[in-house]
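Chemist: Sequence and predicted structure, then a few things I'm wondering about:
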Amino acid sequence: MNGPLDGFRILDLTSMISGPMSTMILADQGAEVIKVEHPEGGDHTRLVSGRRGGFSSSFLNNNRNKRSVTLNLKDKDGIAACLKLAARSDVFIQNFRPGVAERIGLGEAAVRGVRSDIVYVSIAGFGFEGPWAGKPVFDPLIQALSGLTTVQGGADDRQPRLVRTILPDKLTAVQASQAVTAALLARARTGKGQTVTLSMLDTVISFLWGSDMSAHTFVGDEPDQDEPQSWIDLIYTTSDGYISVAAMTNKSWESLATALDRTEWLQDPRFATSALRDVHKNLRLELTQEALKDQTTDYWMVRLTEHDVPCARILTRAEMIEHPQVQANGIVIETDHPHSGRLRQARPPARFVGYSDFEPSPAQMLGQETRAVLSEAGFADAEITAMIACGAATDAQEPGE
């Protein structure tokens, strides 16, 4: 497909979410992504629940616009073939546990030996050194170790809570895709290959620091225990549902007080400045809730909007898809998959003027382009057939239910 990364080739040895989502972002922007999977089963997300036509929604939603190749990386012929593909690639990306790539013969030195200016990317869970580097990792563990569960719980003395989406995985994917484009830009300027390493743990800690680590920013003034920003969420109950209202600035606070017919708030010394409204946040939010509870969500959406108060109805996932703003943005698209039928997905949020409309190719069967990609890399038909016969690779495999 046409896109700003058209002409770049990425060899993708990642699995699960963080790696595959990062390479899909790059594929959606026009890069050719060759996804290398094990001949027996492939990426684990192919096998999870939520399936139709032999494909899981998780795999479909993180692996469109890629070419699927199977190589047995425990076989010397599979490793040799992978290095031959790397020699033709601009980026090599893997998320094996630290040390595994080197052990099987696909570490940076081996890959750079066939393509000296390649961008070599490694994604880890906890890091590449230290006592936790070799531990198995899943998203909830990163949420726990990074402090995110405590932030979500509200304070150190509250019940920790998971964010109910795999935020560390997906955030790492976005960070990795940005790092790849930065590395390609550096290579274009210097002519030298780049090495990129990032961990899910580092990514989440960096992400939290901008808004949730204020009490630990000033060295020497750290609290003994982090207090909650508020014990009240910015989600209010109306007479028939829920609404979110955020009056942060002086202007929006004045507008809120007027819209709610509570102009006496504007003379209350506890709310005279932004800093004081923050100190008395719980009282401010309690008063706001009391004012909102007796009218419908529709009523308040009209009333608050008339006074330019930031507000939004609380939507379910199904309602979100049908919301007029979401539809106006065109973020949700429908495409046809040869096995799974009509699909609904989110298109890339970043749009690039001057490139063709987004028309993604569907996620492929396991090994769907093994023969084509190996042939393009210079393997003769007889060599490919021999590799398939010995188990170093496989032909396209029809998806099973």
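Modeler: Received, thanks.

Chemist: C-alpha from now on. contacts and neighbour counts both.
Modeler: Noted.

Chemist: ok, residue 108 - contacts?
Modeler: By Cα atoms under 8 Å, 6 or more residues apart in numbering, the contact set of residue 108 is 102, 120.

Chemist: So it versus residue 331, what's the distance?
Modeler: To residue 331, residue 108 is 37 Å away according to Cα to Cα, to the nearest Å.

Chemist: Against residue 376, how distant is the residue nearest to residue 338 when sequence neighbours are not counted?
Modeler: Once flanking residues are discounted, residue 338 sits nearest to residue 362: 7.9 Å by Cα to Cα, 6 or more residues apart in numbering. Distance, residue 362 to residue 376, by Cα to Cα: 21 Å.

Chemist: And residue 79, by the same measure?
Modeler: For residue 79 relative to residue 376 (Cα to Cα), the value is 17 Å.

Chemist: Please apply the same query to residue 68.
Modeler: Here residue 68 is placed at a distance of 14 Å from residue 376 (Cα to Cα).

Chemist: quick one, which of the two is more surrounded?
Modeler: Neighbour count, other Cα atoms under 10 Å: between residue 68 and residue 376, residue 68 has more, with 24 against 11.

Chemist: after the helix or strand hosting that one, next one along is what?
Modeler: Assessed by DSSP states H and E, residue 68 sits inside strand 66-70. Next helix or strand after strand 66-70 toward the C-terminus (DSSP H and E): helix 76-86.

Chemist: chain center to whichever helix or strand comes after that following helix, what's the gap?
Modeler: Proceeding N to C from helix 76-86, the next assigned helix or strand is strand 91-94, under DSSP H and E. With Cα atoms, centre = their mean, to the nearest Å as the basis, strand 91-94 stands 17 Å off its chain's centre.

Chemist: The residue most central in space within the chain and residue 24: what is the separation?
Modeler: Closest residue to the average C-alpha location of the chain: residue 170 at 2.2 Å, with Cα atoms, centre = their mean. Separation of residue 170 from residue 24 (Cα to Cα) stands at 12 Å.

Chemist: Show me which helix runs longest in the protein.
Modeler: Secondary structure of the chain per DSSP state H: the longest helix is helix 167-190.

Chemist: Contacts for that helix, please.
Modeler: By Cα under 8 Å, 6+ apart, helix 167-190 touches 17-23, 25-26, 91, 117, 119, 121, 123, 139, 142-143, 192-196, 198-201, 203-204.

Chemist: Helix or strand next in line after that helix, which one?
Modeler: As assigned by DSSP H and E, the chain's next helix or strand after helix 167-190 is strand 195-199.

Chemist: Pasting the second one now:
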Amino acid sequence: MKGPLSSLKILDFSTLLPGPFASLLLADMGADVLRVESPTRTDLVRVLPPHDGGQSTSHAYLNRNKRSIALDLKRPEAVELVRQLVADYDIVLEQFRPGVMERLGLGYEALKAINPKLIYVSITGYGQTGPYRDRAGHDINYLALAGIASYTGRQDSGPLPLGVQLADIGGGSLHGVMGLLAAVIHRQATGEGQHVDVSMTDCAFALHGMAGAGYLGAGVEPDMENQALNGGSFYDYYRTRDGRWFSVGSLEPQFMQQFCAAIGRPELAARGLSPKPEDQQELKRAIGIEFEKRDFAEWLEVFAALDACVEPMLPLSEAVEHPHILARDLVVEVPREGLPAQRQIACPIKFSAGLPAPRHAGGALGSHTAEVLAELGLTPERIAALKAAKVVG
């Protein structure tokens, strides 16, 4: 079994999270992903704790099913090797600031001259154009600038630093994969490659699916706890007597009626439809009082048999063992060289034809350098000479 993307060959110059998460999805679906890494400037994810068997668990996961070649791109000999690879690896994924790849002689126009069908995907914080194109940033900055943080949080404590990197993954990674695959389809139809410009800030800005439409179309400014889905209604989290939490999303009347009956307050169901903020806050207080009357385990029993959009908030240690997560095969054993297999999050996309089993976790820097160079036709003597000269690692 090869996977639906087995025809794609991708040179991945990205580091940290956005690009590597994108290429992880592609590799899991069968693409041949070759990471091009610096032998002297380590990707910080390689040393990011926690570690298992002396290896970063984040690196082992994000670089699953990929090969690694170590090249010093400041050396002309290394740049020439990339130019040779582009003749075969006709998709490039890179995450440098705008202009860096051009200065290395590896920009889109330079590589397009070698392979006119090249697809070149650039994932950056602010995009290839605009006044912020050269500005540094991280996930929290992109969410702040895009307006998402302005209505994500509590009025009395301010915006929340999200546990998941929404702009990095939801913006850069997932939109990067979409843009790349769209360009592949375009190339199949026309024979033309192209440069795909993915800005994490742009993509975060585009995630304003409801509040953004409300503001641009009707002038309604979203704020913390003033929207139906951000704490401005009973759609929220509630603490149990023993300090745990439940999520309540019983928006539709049939769900709200079940929920209110289950907590012993059927008369509250009608209040869920009220558009008045004060009514919603009063309803939240009433629901909160009821949840505080029982422990987490007791509420689990109450809601287990109900289809009312009420679920417990689970820590990750419980989420990975949840019967539904396990039934969906979302935890997988991944082989590692010289170490026991490691449990990792599986590819979440299901295909009726199936996917290949994970081949290996992320490996050592440059662990496939000799193998890849041999595929280019270099002799063992030439490879040894390049290693001695520190062109490759």
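Modeler: Okay, I see it. In this text, all values refer to a predicted model and were calculated from it rather than measured experimentally.

Chemist: Just the TM-score for the two chains, thanks.
Modeler: The TM-score (TM-score structural alignment, normalised by the length of structure 2) is 0.91; 387 aligned residues with a Cα RMSD of 2.3 Å.

Chemist: Strands along the stretch 151-300 of structure 1, start to end?
Modeler: Counting by DSSP state E, counting those that start in this stretch, the stretch 151-300 of structure 1 has strands at residues 195-199, 235-237, 242-245.

Chemist: before we move on, back to that, counting neighbours, what do you get for the residue nearest to residue 338 of structure 1?
Modeler: 20.

Chemist: measure it to residue 194 of structure 1 for me?
Modeler: To residue 194 of structure 1, residue 362 of structure 1 is 30 Å away according to Cα to Cα.

Chemist: Ok, residue 42 of structure 1 next?
Modeler: On the measure of Cα to Cα, residue 42 of structure 1 and residue 194 of structure 1 end up 28 Å apart.

Chemist: before we move on, back to that, mean per-residue distance, the strand holding residue 68 of structure 1 to structure 2?
Modeler: By mean Cα distance after the TM-score superposition for structure 1, the fitted strand 66-70 of structure 1 averages 0.7 Å away from its aligned residues in structure 2.

Chemist: which of the residues in that strand are buried?
Modeler: 66, 67, 68, 69, 70 (16 or more other Cα atoms under 10 Å).

Chemist: which one of those sits closest to residue 275 of structure 1?
Modeler: Among the buried residues of strand 66-70 of structure 1, residue 66 lies closest to residue 275 of structure 1 (Cα to Cα), at 50.3 Å.

Chemist: what about stretch 290-308 of structure 1, start to end distance?
Modeler: 20 Å.

Chemist: Show me which positions of that stretch end up buried.
Modeler: 291, 292, 293, 296, 297, 300, 301, 304, 305, 307.

Chemist: What of stretch 261-271 of structure 1?
Modeler: Residues of stretch 261-271 of structure 1 classed as buried by neighbour count (16+ other Cα under 10 Å): 265, 266, 270, 271.

Chemist: On the three-state scheme, residue 33 of structure 2 is what?
Modeler: strand (DSSP: H, G, I helix; E, B strand; the rest coil).

Chemist: Roughly how far does residue 349 of structure 2 sit from residue 329 of structure 2?
Modeler: 11 Å.

Chemist: Would you mind writing the ChimeraX command to select the buried ones in the contacts of helix 167-190 of structure 1?
Modeler: To isolate the buried ones among the contacts of helix 167-190 of structure 1 in ChimeraX, judged by 16+ other Cα under 10 Å, type:
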select :17,18,19,20,21,22,23,25,26,91,117,119,121,123,139,142,143,193,194,195,198,199,200,201,203,204
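
Chemist: Let me see the contact set for the residue mapped onto residue 268 of structure 2 from structure 1.
Modeler: Aligned by TM-score structural alignment, residue 268 of structure 2 pairs with residue 265 of structure 1. Applying Cα under 8 Å, 6+ apart, we find residue 265 of structure 1 in contact with 257, 271.

Chemist: Distance of residue 265 of structure 1 relative to residue 238 of structure 1?
Modeler: In terms of Cα to Cα, residue 265 of structure 1 sits 20 Å off from residue 238 of structure 1.

Chemist: cool, residue 308 of structure 1 as well?
Modeler: For residue 308 of structure 1, the distance to residue 238 of structure 1 - Cα to Cα - is 19 Å.

Chemist: ranges for the helices of the stretch 201-350 of structure 1?
Modeler: 250-259, 274-279, 281-292, 297-306, 317-322, 324-329 (DSSP state H, counting those that start in this stretch).

Chemist: looking at these, which is buried most?
Modeler: helix 250-259 (a mean of 18; mean count of other Cα atoms under 10 Å).

Chemist: Mean distance between that one and structure 2 after superposition?
Modeler: With mean Cα distance after the TM-score superposition for structure 1, helix 250-259 of structure 1 averages 1.5 Å from its match.

Chemist: and residue 374 of structure 2, what pairs with it in structure 1?
Modeler: In structure 1, residue 374 of structure 2 lands on residue 375 (TM-score structural alignment).

Chemist: Does that match belong to a helix, a strand or coil?
Modeler: Classified using three-state DSSP, residue 375 of structure 1 is helix.

Chemist: so who does it touch?
Modeler: With Cα under 8 Å, 6+ apart, residue 375 of structure 1 has these contacts: 381, 384.

Chemist: make it 10 Å
Modeler: 369, 381, 383, 384 (Cα atoms under 10 Å, 6 or more residues apart in numbering).

Chemist: now, the most widely separated pair of those residues?
Modeler: Maximum distance among the contacts of residue 375 of structure 1 (Cα to Cα): 15.4 Å, for 369 and 383.

Chemist: which one of residue 349 and residue 329 of structure 2 has more residues nearby?
Modeler: Taking neighbours as other Cα under 10 Å, residue 349 of structure 2 and residue 329 compare with residue 329 leading, 14 against 11.

Chemist: pretty sure that one contacts residue 355?
Modeler: No: using Cα atoms under 10 Å, residue 329 of structure 2 is not in contact with residue 355; the gap is 12.0 Å.

Chemist: Could you name every residue contacting both of the two?
Modeler: By Cα under 10 Å, 6+ apart, residue 329 of structure 2 and residue 355 have these common neighbours: residue 347.

Chemist: How about residue 66 of structure 1: what's its closest non-neighbour residue?
Modeler: residue 33 (5.0 Å).
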